[in-house]
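Undergrad: Quick one, what's the 3D model for this:
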Amino acid sequence: MKRYDVVVIGAGIAGLECASILTKEGMSVLLIEQGAVPGGFFQPFRRRGVTIDSSVHYIGSLDKGQFMERFFSYLGIMEMVDFVRMDNDQFESVCLEGEVFPFAMGHSNFVERLAGFFPKEKNGLQRYADAIKSVSLLSIEGVRRGEGFSKESMEAITTSVGEEISYYIKDVKLRRVLMGNSIIYLGDEKVTPFYVHAMTNNSYIESSWRIRGGAHSVTEAIASKIKSMGGEIRCSEEVKSILVEGGKSVGIETKSGERILSERVISTIHPVHTSDMLGADSGLKESYRKRVAELKNSPGMFCLYLIMKQGQYKYINRNFQLLGEIPVMVSMQPPQNGSEFAEVITLIAPMLYDDVAKWSDSKPGQRGDEYCEFKKEFSDKLIKRAEVVLPGLNSSIEYSCSASPLTFRDYIKTPMGSVYGVVKDCKRPLSTFLPVKSRVENLYLAGQSINLHGVMGVTFTSLLTCSEILGGGVAKKVGL
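TA: Prediction:
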């Protein structure tokens, strides 16, 4: 029986990154995934011959020398993916009370553009920009040292985003604008740590990029690199349990009954599911299981995917964040073949699982007319909201389909359709930021529920996890 150095559970972006790092550094790795293909939230779907991104709409920090560019270059995939740089002076338009406020790339540019609307707050904006940059730099330094959070960054973890922004900014409207893209991390000004806001916003302000051809081209590129270096990927294989002997993880058992042995195991799935895979012989205390089970998950999303009539609507190389009772993000996929017209537009809004809980026992495609009517009514609201910035949108739609929290629950297997994993709470940092080294020896954790969500946040955590296994030095090889 073959014994691996590491078995990685879950082939979303976290699992792919961990498997790629460890394989590149000479370890024998098996990446195992219950879905038919790797990718997680990067998975696309097709309708009417068009490939549609399900969840990932843009990535930050990809300019030369920036965090994600260094990491993807280390993996060897930068030239394998068609990244499209968004508008430099307005990669994001925050729409509030009839006004449009630009988020620009580059910290100085970001400050100057917003100061044009809020001249009295220019100094505060500069201090805010310096603060989010500082949090990011301190966090990267923590990765270099292999310690995760540096002592210096703890203040950003235990301070709410609302409190910290108010410290720099006096104008109430500007405070709302700076929180304008909070839909991308479902931020709550009283609960969300400033750390989450700073790491997310700083990444996009450094540089923002879309992906022509679909976000899945990133995960496909990483998967191909894993295989080329001798790593193994097995899909359509569900893990039943994590094997533990003498207090140490020694492998996994699949639902088909196969036992696969390894020196170490990395779980990139939700901590609750990881806990469920550990039997009584794992030594995991019931108090810990209970604490994990009680962790609050982020809300879900409702995504409306619009395939546009050919040549009807011009492509716009920035996102719109529409603030209001129903916050909506509007994003376009880069068109193929150099076309100037949009092919796919996605409208995204937060949605609680409770909104769809009455259909929770149903299966995809069998939820009934009432559910379809519910989705149609909500879709119509989103289109009406989006027409504020995209006039004539409704008449330009060829075809539409949508995804609710039930969709993400059933296809991505996240608890209650949560899109960003465990909610990070500035008042409970020790409970909601989980260490990459688990309570079971040789069992490690990664993924968006551990440290930070999003591509950059998950990558940050993957590096920490692999540093624990490899004994450091990974950050230096990446070039951080």
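
Undergrad: going forward, measure contacts and count neighbours with C-alpha atoms only.
TA: Fine.

Undergrad: how close does the closest residue to Gly311 other than its chain neighbours get to Lys309?
TA: Leaving aside its sequence neighbours, Gly311 sits nearest to Phe341 (CA to CA, 6 or more residues apart in numbering; 5.5 Å). Separation of Phe341 from Lys309 (CA to CA, to the nearest Å) stands at 9 Å.

Undergrad: swap in Ile13?
TA: 32 Å.

Undergrad: Residues touching the helix or strand containing Leu30, excluding its own?
TA: Assessed by DSSP states H and E, Leu30 sits inside strand 29-32. Residues from elsewhere that reach strand 29-32, judged by CA atoms under 8 Å, 6 or more residues apart in numbering: 4-11, 15-16, 19, 22-23, 231-235, 237-239.

Undergrad: Quick one: the helices in the stretch 51-200 of the chain, in order.
TA: 67-75, 107-115, 122-144, 154-157, 161-168, 172-178, 194-206 (DSSP state H, counting those that start in this stretch).

Undergrad: show me what contacts the closest residue to Ala221 other than its chain neighbours?
TA: Spatial nearest neighbour of Ala221, chain neighbours left out: Ile77 (6.1 Å); criterion: CA to CA, 6+ apart. Counting by CA under 8 Å, 6+ apart, Ile77 makes contact with 218, 221-222.

Undergrad: Any chance of those in CSV with secondary structure, neighbour count and distance to Gly148 as columns?
TA: Listed next are the contacts of Ile77 as CSV, based on DSSP: H, G, I helix; E, B strand; the rest coil; neighbours: other CA atoms under 10 Å; distance: CA to CA, whole Å:
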residue, secondary structure, neighbour count, distance to Gly148
Val218, helix, 21, 25
Ala221, helix, 18, 27
Ile222, helix, 25, 24
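
Undergrad: For Ile13 and Lys309, work out which one has more neighbours and name it.
TA: Set Ile13 next to Lys309 and count neighbours by other CA atoms under 10 Å: Ile13 wins out with 27 against 16.

Undergrad: ok, now which ones touch the more buried one?
TA: Contacts of Ile13 by CA under 8 Å, 6+ apart are 39-42, 219, 447, 455, 458.

Undergrad: The structure of the following sequence is requested for comparison with the preceding one:
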Amino acid sequence: MATRPSAVIIGAGASGMVSALLLAMHGYRVSIVERAKEPGVTLRGFLKSRVYFDSGVHFVGELSPHGVLTAYLRYLGIRDLPSVEFDRNCFETVRFSDRGDFSLAADYDKMLAGLCADFPAEKEGIHRYMADVKAAYYSSAFHTLQGSPIRDETDPRWHIPLQDYIAGYIRDPWLQALLAIPCLYHGVSPENVSFLQHARVAGTHFGGVRTFAQGGLSLVKALEQRLAEEGVVLHCNRSAVQIHCKSEGTLSEVELDNGERLGCSVVIYTGHPGFLPQMLPEKALRPTAVNRMHQLYDGMSAHLLYLSGGTEPPLLLDKKNFLYCQHARSFTEAFKPLHRGTAGPFYIMPGPSVLNRESGQFDSIDFVAAIPCDAAEYRAFYGTGNGKRPSAYRTQKKQRLKELYASLCRTVPEIEGLRLVDGATPATLQKYLYSPGAGMYGVAHDITQFNPLPVTRVAGLFVAGQAVTGPGVMGATISAFLACGYLLDHQNLLNGVRTCR
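TA: Model prediction:
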């Protein structure tokens, strides 16, 4: 009887759990190493004052019954995971301080019609730009489940900065800002993200936007159940400290912080790429690759305010998100250093208790307000979260959250009655995301840096995660299929997913 190949997955976020499940489904003996006490720590959300806050999964594209993400989940054996839909006619309300409110639909045709109605002089440019977004989104086989999964057939024009691409079609500054709003979903400024990368995030909303009815915790539980069914072994509260290779350069084992060694012929690393070189033998990677990984920087950081109050949401937030932008600050400034956040932008999102309140399963409704900021003011406190935080940090956090909450209430009077229950700072993100730059989405997909490829110089070592493909549950899932496809055949995997659609 042939020996089953063995694999170690480093990191039990969405990409790590999906990678482990894929390999186990195809005959591998799989172990996952996770430094947190349980898998999916950033997806689980948390309870505070008897209110559940979905801190890691705010909204998800392609989750409709015919959505691509739904097909991926079905292929993994996760079926009928309940989801709830945002208002398709008005997924987002965007308020400019000097121009009023604009509604953005979560539907390609409705969004197109709405933008043309609000900006009739820009109709031709809107049609051309939106058609390009759609074409760029569907140029990926991982979104269409058709064509070659690893052949790049994208238009060279799509690799220029988003800001320049929009300006090639649109003159109105407010419309330019509206089309760049999805930068908040990937954390990179319109000046620095390519049009293609942006389109592959923005395009996920063209078929409606949903979230899991019971929050991100329900997705984690479903993945945990499937991992158990496939015999995957979890090593939680453990860190991988060294990846060992044989003399000929092939993988041999992964060493944990307690001295345990896990034999393997495959490793999929899903942590921050900057930490990978130190785990490998010297010269395992080319010096240029090591330098690039060490120089990677994160995207936008933020304060997160967790709000609650009553059982009925403000009309402004009833199954829809809200964004406020101040005219005195261009939208791109939200992504620049030295930005404290008190002037906005303010992005407020209803949680599953709002979208699913008819179920009667939630005692109180919840909202998350994301306020982009410069992470540097908390850098002195990075790495202090394993025990009680220093008093200086606690004082600073309390003061900043109070300041931001007051600014939010003054700016958006409709949220009167929502109380501040808790909050997160860039230091919180650094702790739970284990990301050196405290970016909400980890490594920035910035045109000025080289994001890691899934394949490495070390045979059997692959990289997955948001840093490779893109943000969110969708990006993490695709990255797992991309990495595992080098072992299991990309085309076979996508053919299997297509049968589940």
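
Undergrad: How close are the two chains, by TM-score?
TA: Comparison of the two superposed chains (TM-score structural alignment, normalised by the length of the first structure) gives a TM-score of 0.91, and 471 aligned residues with a CA RMSD of 2.5 Å.

Undergrad: average gap between the strand holding Leu30 of the first structure and the second structure?
TA: Here strand 29-32 of the first structure, set against the second structure after superposition, deviates by a mean of 1.6 Å using mean CA distance after the TM-score superposition for the first structure.

Undergrad: Show me what stretch 350-357 of the second structure is in contact with.
TA: Counting by CA under 8 Å, 6+ apart, 53-54, 58, 84-86, 211-215, 312-313, 317-321, 361-362, 364-368 sit against stretch 350-357 of the second structure.

Undergrad: swap in stretch 469-480 of the first structure?
TA: 22, 67, 70-71, 73-74, 140, 143-146, 463, 466-467.

Undergrad: Which of these are buried, as a ChimeraX select command?
TA: Buried members of the contacts of stretch 469-480 of the first structure, defined by 16 or more other CA atoms under 10 Å, are picked up in ChimeraX with:
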select :22,67,70,71,73,140,143,144,145,146,463,466,467
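
Undergrad: can you list the contacts of stretch 469-480 of the first structure in CSV and add distance to Ala386 of the first structure?
TA: Shown next, in CSV, are those (distance: CA to CA, whole Å):
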residue, distance to Ala386 of the first structure
Leu22, 44
Phe67, 33
Arg70, 36
Phe71, 35
Ser73, 37
Tyr74, 39
Ile140, 37
Val143, 40
Arg144, 43
Arg145, 45
Gly146, 44
Leu463, 38
Cys466, 42
Ser467, 44
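
Undergrad: and in the second structure, which of the contacts of Ile77 of the first structure remain?
TA: Mapped onto the second structure and checked by both residues aligned by TM-score structural alignment, their matches' CA atoms under 8 Å, these keep the contacts 221-222.

Undergrad: Please tabulate the contacts of Ile77 of the first structure in CSV, including the columns distance to Glu387 of the first structure.
TA: Shown next, in CSV, are the contacts of Ile77 of the first structure (distance: CA to CA, whole Å):
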residue, distance to Glu387 of the first structure
Val218, 31
Ala221, 36
Ile222, 38
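
Undergrad: Next, please give the residue ranges for the strands of the stretch 151-300 of the first structure.
TA: 208-212, 232-234, 239-245, 248-254, 259-267, 300-308 (DSSP state E, counting those that start in this stretch).

Undergrad: Highest average neighbour count across the ones you listed: which stretch is it?
TA: Burial of the strands of the stretch 151-300 of the first structure is given as mean neighbour count (mean count of other CA atoms under 10 Å); strand 300-308 ranks first at a mean of 24.

Undergrad: got a list of contacts for it?
TA: 50, 52, 342-353, 379, 396-405, 408, 416-419.

Undergrad: following that strand, which helix or strand comes up?
TA: Scanning forward in sequence from strand 300-308 of the first structure by DSSP H and E, the next helix or strand is strand 319-322.

Undergrad: Quick one: list the elements packing against that next one.
TA: strand 92-96, strand 328-332 (3 or more CA pairs under 8 Å, 6 or more residues apart in numbering; DSSP states H and E).

Undergrad: residue range for the last one in the second structure?
TA: Here strand 328-332 of the first structure aligns to the second structure at residues 346-350, judged by TM-score structural alignment.

Undergrad: Tell me roughly how far that stretch lies from the first structure on average.
TA: Counting by mean CA distance after the TM-score superposition for the first structure, stretch 346-350 of the second structure comes out at 0.9 Å.

Undergrad: Any buried residues in that stretch, and which?
TA: Per 16+ other CA under 10 Å, stretch 346-350 of the second structure contains these buried residues: 346-350.

Undergrad: Between these, which sits nearest Ser265 of the second structure?
TA: Ser265 of the second structure has its nearest neighbour among those in Met349, at 43.1 Å by CA to CA.

Undergrad: got the contact list for the closest one?
TA: Met349 of the second structure makes contact with 58, 317, 320-322, 367-369, according to CA under 8 Å, 6+ apart.

Undergrad: what do you get for Ala483 of the second structure?
TA: By CA under 8 Å, 6+ apart, the contact list for Ala483 of the second structure reads 19, 268, 454-455, 462-464.

Undergrad: quick one: which of the contacts of Ile13 of the first structure sit in helices?
TA: Mapping these onto helices (DSSP state H) picks out 219, 455, 458.

Undergrad: With neighbour count and distance to Asn123 of the first structure as new columns, can the residues you listed be given to me in JSON lines?
TA: Formatted as JSON lines, those follow (neighbours: other CA atoms under 10 Å; distance: CA to CA, whole Å):
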{"residue": "Thr219", "neighbour count": "24", "distance to Asn123 of the first structure": "41"}
{"residue": "Val455", "neighbour count": "19", "distance to Asn123 of the first structure": "31"}
{"residue": "Val458", "neighbour count": "23", "distance to Asn123 of the first structure": "32"}
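
Undergrad: would you turn those residues into JSON lines with distance to Gly180 of the first structure?
TA: Output for those, formatted as JSON lines (distance: CA to CA, whole Å):
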{"residue": "Thr219", "distance to Gly180 of the first structure": "29"}
{"residue": "Val455", "distance to Gly180 of the first structure": "20"}
{"residue": "Val458", "distance to Gly180 of the first structure": "22"}
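
Undergrad: Show me which of those residues is closest to Asn202 of the first structure.
TA: Val455 (13.3 Å).

Undergrad: and whichever residue in the second structure pairs up with the closest one, what does it touch?
TA: Using TM-score structural alignment as the criterion, Val455 of the first structure maps onto Val473 of the second structure. Counting by CA under 8 Å, 6+ apart, Val473 of the second structure touches 14, 57, 60.
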